[in-house]
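# Based on what follows, work out the 3D shape:
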Amino acid sequence: MDKEEEVLILNQPLLEEPATRNTPPEDLQGKSLRLRVWIETKKLWRIVGPAIVARLASFSMNVITQAFAGHLGDNELAAFSIVNNVILGFSFGLLLGMASALETLCGQSFGAKRYSMLGIYLQRSWIVLFICCILITPVFIFASPILKLLGQTDEVSELSGIVSLWVLPLHFSYAFIFPLQRFLQSQLKNFVTLWMSLVVLVVHALISWIFVYVLDFGLVGAVVALDISWWLSVFMMLGYVTCGWCPLSWPGLSLEAFSGLWEFVKLSTASGVMLCLEFWYYRILIVMTGNLSDATIAVDALSICMTVNGWEFMIHLAFLAGVGVRVANELGAGNGQAAKFASKVAVAESSFISLFFCALIVALHDKFAYIFTSSADVLQAVDQLSYLLAVTILLNGIQPVISGIAIGSGWQAWVAYINLFCYYIVGLPLGIVLGFVADYDVLGMWSGMVLGGTLVQTVILAIITTRRDWENEALTAGRRVKKWSRPDNQEEGQQ
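Model (predicted):
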């Protein structure tokens, strides 16, 4: 790469100027394919890089709390793990998905330079998600009888019920932090969330140690430390947004946030269902595994595989966020071909990363479980599942990115229907048949759910994405921005 190309890269804006908006990226200023890929990579990783660190930091807070719970006793570990994965996991998946509506609306409005609407959308999202939190609060209150119905022991269910009540503040923090993250992300303020996440992670480790060991508050202390850490993140982001660092996109509290709520609810619900169906898919696998004859070994082995998959999946969740912002920004700016090109680059780079980790798991198929256990039976069970883990990781590189493209384009409702069909009508029944009827146990269940659900869903979404008319998507985005935006003469003048 010569010096002239390097100068072009350094000076490349995130969005093309209006004069070049309708120019296909292949012909844009006569740049070579290598240079255009590098320029798009730089734009993408400006979002993806900080998002990976931020997501790993947030994931690590729950891991730290789980580690403290594990040192308190087996029942404490089981109680927190169940609440974290089943009860809180339901809330997390639904609210995270609903907040993803902001990636569509804020991203496209930012691309169209309707900056003041971002703050209105943020406030609408707070209202909708807070109401949703209230509606699903009974799940936390009645967690103990729910878990007993799912087959958990009375002792673990009772302790889990106590933990569920103490994580209610954490549950309500989701209604504020998820919209704030997407509000900042759509404006490319990713390094703000990165540094805040790292600061909160350090604070969380410190206060967890104080509450558990110094003050001797036990499991409740560990959970309260987690509540405090999540709300600290909320207040830090809220302070950044409302205290002058987002002058264009934060117009202050406005009654306009209460207008158009029904349309916002529909888009948020579609986003929530899309991600929740996906997020809950493999958690159902863990619940079903508990009904096998040798459940202890099976659950331990599957939990190790799901933990490894979860850590690696954080990378591709960052790609989901990155490509969602890039596609929404370009469509909002009227750059259909640029959005298409951004999608291709994101899928290619995410797939390359997943291929690397897939090969790593295959190479270390009988060794990586030593990180978590020394039990010979569990090690052998993990070894048997390792190749399915490798296939799942490989699909991670494609499927979340396509979901991000759908979010950036506003196709959430279509993807929700596809997820429902592939996961719960095809994949889950096939997994049950292979696991229980064909007697292949956890290997059969996971195989059916991966091949019948995840693989089929990935293929269908890939076909739909490649057949989209991207110029029409840009026009649709423009109509959406006009429909949802209020007249703003000052912004019109700026454009």
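# from here on, contacts and neighbour counts on C-alpha atoms
OK.
# tell me what the helix or strand where residue 266 lies is packed against?
Assigned by DSSP states H and E, residue 266 belongs to helix 261-289. Where contact means 3 or more CA pairs under 8 Å, 6 or more residues apart in numbering; DSSP states H and E, helix 261-289 is packed against helix 88-99, helix 101-111, helix 116-141, helix 295-332, helix 412-419, helix 441-449.
# try it again with 7 Å
Contacts defined by 3 or more CA pairs under 7 Å, 6 or more residues apart in numbering; DSSP states H and E place helix 261-289 against helix 88-99, helix 101-111, helix 295-332, helix 412-419.
# between those helices, which gets nearest to residue 130?
Of all the helices and strands packed on helix 261-289, helix 88-99 sits nearest to residue 130, with 9.4 Å by CA to CA.
# For that closest one, report the contacting residues that lie outside it.
For helix 88-99, contacts defined as CA atoms under 7 Å, 6 or more residues apart in numbering pick out 125, 129, 171, 174-175, 178-179, 268-269, 271-276, 279.
# one step back: tell me the angle the helix holding residue 266 makes with helix 412-419.
Using axes from the mean of the first three to the mean of the last three CA atoms, to 10 degrees, the direction of helix 261-289 lies 20 degrees away from that of helix 412-419.
# Would you mark the buried spots in helix 261-289?
By neighbour count with 16 or more other CA atoms under 10 Å, helix 261-289 contains the buried residues 261, 264-265, 267-283, 285-289.
# isn't residue 336 right next to residue 471, touching?
Yes. Using CA atoms under 7 Å, residue 336 makes contact with residue 471 at a distance of 4.7 Å.
# okay, these two: which has more neighbours?
Between residue 336 and residue 471, counting by other CA atoms under 10 Å, residue 336 is the more crowded of the two (27 against 18).
# how far away is that one from residue 344?
For residue 336, the distance to residue 344 (CA to CA, to the nearest Å) stands at 13 Å.
# for the protein, longest helix please?
Using DSSP state H, we find that the single longest helix of the chain is helix 33-72.
# residues near residue 489, how many?
For residue 489, using other CA under 10 Å, the count is 9.
# Would you mind measuring from residue 280 to residue 308?
17 Å.
# quick one more, to check against the first:
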Amino acid sequence: MQLNSASSEQKSHDLKGRICEESKKIWRIALPSVISRLSLFGTMVVSQSFIGHINSTDLAAYALVQTLTVRFVNGILIGMSSATETLCGQAFGAKQYHMMGIFLQRSWLINLVTLTILLPVFIFATPIFELLREGEAIANSAGSISLWFIPFIYSMIFSVTIHMYLQAQQKNAIIAWLSLVQFTIHMILAFCLCYEFRGPWSNGCTMHVLMAFGVWRIRVHLRSVRVANELGRGDAKVAKFSIKVLISTSTLIGLLFWVLCLVFGNKIGYLFTKDEEVPRSVSDLSILLAFSVLLNGIYPVLTGVAIGAGLQTKMAIINLICFYLIGLPIGAVLGYVTHLQVKGIWIEMISGVVAQTLALIFMTWRTNWDKEVCITSSRLNRWYLKSEEENNLETK
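Model (predicted):
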């Protein structure tokens, strides 16, 4: 009995040690990524906050451009760049270091061509929004704002892919520092341009407790690098353990933000406008916001696991089914038939995310990770190009 007890305590101690060690590795990669994403999204939130205090029409236009146009194009670019994240992470694990730069440069070329093809979405934003039955004033404002987003989107090609490239090597701390500097400069410029140079439009300029956790609700994502690295090294066991720690950590973070949104959800609207109608509407949606936050703390990690393993095709099929075959009909019924409007559309999105989360959990659980190690090795060998040193050795 004593031997069994001692053995059990030893196993428990070993498990705690493994969890702590894995958590350190995860956060060494994830923390700079979290800071970078918070800064990027915070930049948009700061702009939206200042615009909301200047003009309600421009606020609506900015929200439309950011939510529809920018998110649509950005989603395509990030989706395509996920291949860079997969290949660089797995190449680093397999010690094919020279291939990482090759994958990065290829991603730049492909993304530049893709974004150039998508430019009409920004150039012709006004007629597009008029076609969607937006008011003339909002559509015209959105058209002007869209043009200013073009340089921002082009910069995303390089910032996103370089971030993935550095993150795969666990060298992304520089991205965090640069993001913080950029965010600070943006805050100062936004204040100066909107307040000092336009005149005092509101006493709300001083409320920069502004970046409350609830506003940054979907940006705390633990990524896929640990999974990709371990698959590249050929260690399926460590990859599976890393997935368990990733999901557990992200779920706890999601629960924390869920509670914060439930507690402070009725205050968020005041960050963007003095008009009492907007905060009342936001407060009415705070419960839906809280559950969105909870789910957005879980499914991005599962998505990252799929990206790390190179399962983008399965993930795309899951997304199409969950959002278009399940979520969209629910949104159409709730939004337009039962006249729930915004609530109905939001419930549709939550329904799609719930279905996606459950599907990704099932896919992750059923994945044969030993087989994925073999697939990873085959993929890296297929794309492998010999380095200059290897070519020189063969010549000799």
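# ok, whatever residue of the first structure lines up with residue 310 of the second structure - contacts?
Under the alignment (TM-score structural alignment), residue 310 of the second structure maps onto residue 410 of the first structure. Residue 410 of the first structure sits next to residue 104 when contact means CA under 7 Å, 6+ apart.
# Over to residue 67 of the second structure?
Contacts for residue 67 of the second structure (CA under 7 Å, 6+ apart) come out as none.
# what do we get in the first structure for it?
Matched to the first structure by TM-score structural alignment, residue 67 of the second structure sits across from residue 85.
# What lies in contact with stretch 20-27 of the second structure?
Residues outside stretch 20-27 of the second structure that contact it (CA under 7 Å, 6+ apart): 226, 242, 245.
# who wins for most neighbours among those?
Highest neighbour count within the contacts of stretch 20-27 of the second structure, by other CA under 10 Å: residue 226, with 29 neighbours.
# quick one, what contacts it?
Going by CA under 7 Å, 6+ apart, residue 226 of the second structure touches 26, 242.
# Under the alignment, what does it map to in the first structure?
Using TM-score structural alignment, residue 226 of the second structure pairs with residue 326 in the first structure.
# Then residue 258 of the second structure?
Aligned by TM-score structural alignment, residue 258 of the second structure pairs with residue 358 of the first structure.
# Isn't that match up against residue 395?
No. Assessed by CA under 7 Å, residue 358 of the first structure is found out of contact with residue 395, at 9.5 Å.
# Among those two, which residue is more densely surrounded?
Neighbour count, other CA under 10 Å: between residue 358 of the first structure and residue 395, residue 358 has more, with 23 against 19.
# Any idea how many residues pack against the nearest residue to that one once chain neighbours are set aside?
Spatially, and ignoring its direct neighbours in sequence, residue 358 of the first structure is nearest to residue 390 (4.6 Å; CA to CA, 6 or more residues apart in numbering). Residues lying near residue 390 of the first structure (other CA under 10 Å) number 22.
# Please apply the same query to residue 10 of the first structure.
Close neighbours of residue 10 of the first structure, defined as other CA under 10 Å, add up to 10.
# Residue 31 of the second structure too?
Residue 31 of the second structure: 17 neighbours (other CA under 10 Å).
# what's the counterpart of it in the first structure?
Match for residue 31 of the second structure (TM-score structural alignment): residue 49.
# For its match, give its distance to residue 461 of the first structure.
For residue 49 of the first structure, the distance to residue 461 of the first structure (CA to CA) stands at 25 Å.
# And for residue 389 of the first structure?
Residue 389 of the first structure sits 21 Å away from residue 461 of the first structure, going by CA to CA.
# Comparing those two, which shows the higher neighbour count?
Per other CA under 10 Å, whichever of residue 389 of the first structure and residue 461 has more neighbours is residue 389, with 25 against 20.
# what's the average distance of the host helix or strand of the more buried one to the second structure?
Using DSSP H and E, residue 389 of the first structure sits in helix 376-396. Averaged over the aligned pairs, helix 376-396 of the first structure sits 3.0 Å from the second structure after superposition, using mean CA distance after the TM-score superposition for the first structure.
# Between helix 295-332 and that helix, find me the angle.
Helix 376-396 of the first structure runs at 20 degrees relative to helix 295-332, counting by the same axes, to 10 degrees.
# Off-centre distance for helix 376-396 of the first structure?
Remark: helix 376-396 of the first structure is offset 23 Å from the chain centroid, using CA atoms, centre = their mean, to the nearest Å.
# ok, now stretch 334-354 of the first structure?
Mean-position distance between stretch 334-354 of the first structure and its chain equals 18 Å (CA atoms, centre = their mean).
# Kindly report the same for stretch 42-62 of the first structure.
Taking CA atoms, centre = their mean, one finds the center of stretch 42-62 of the first structure at 11 Å from the center of the full chain.
# Give me the mean distance between it and the second structure.
By mean CA distance after the TM-score superposition for the first structure, the fitted stretch 42-62 of the first structure averages 0.9 Å away from its aligned residues in the second structure.
# Number of residues surrounding residue 321 of the first structure?
Residue 321 of the first structure has 27 neighbouring residues, counting by other CA under 10 Å.
# who touches it in this structure?
By CA under 7 Å, 6+ apart, the contact set of residue 321 of the first structure is residue 404.
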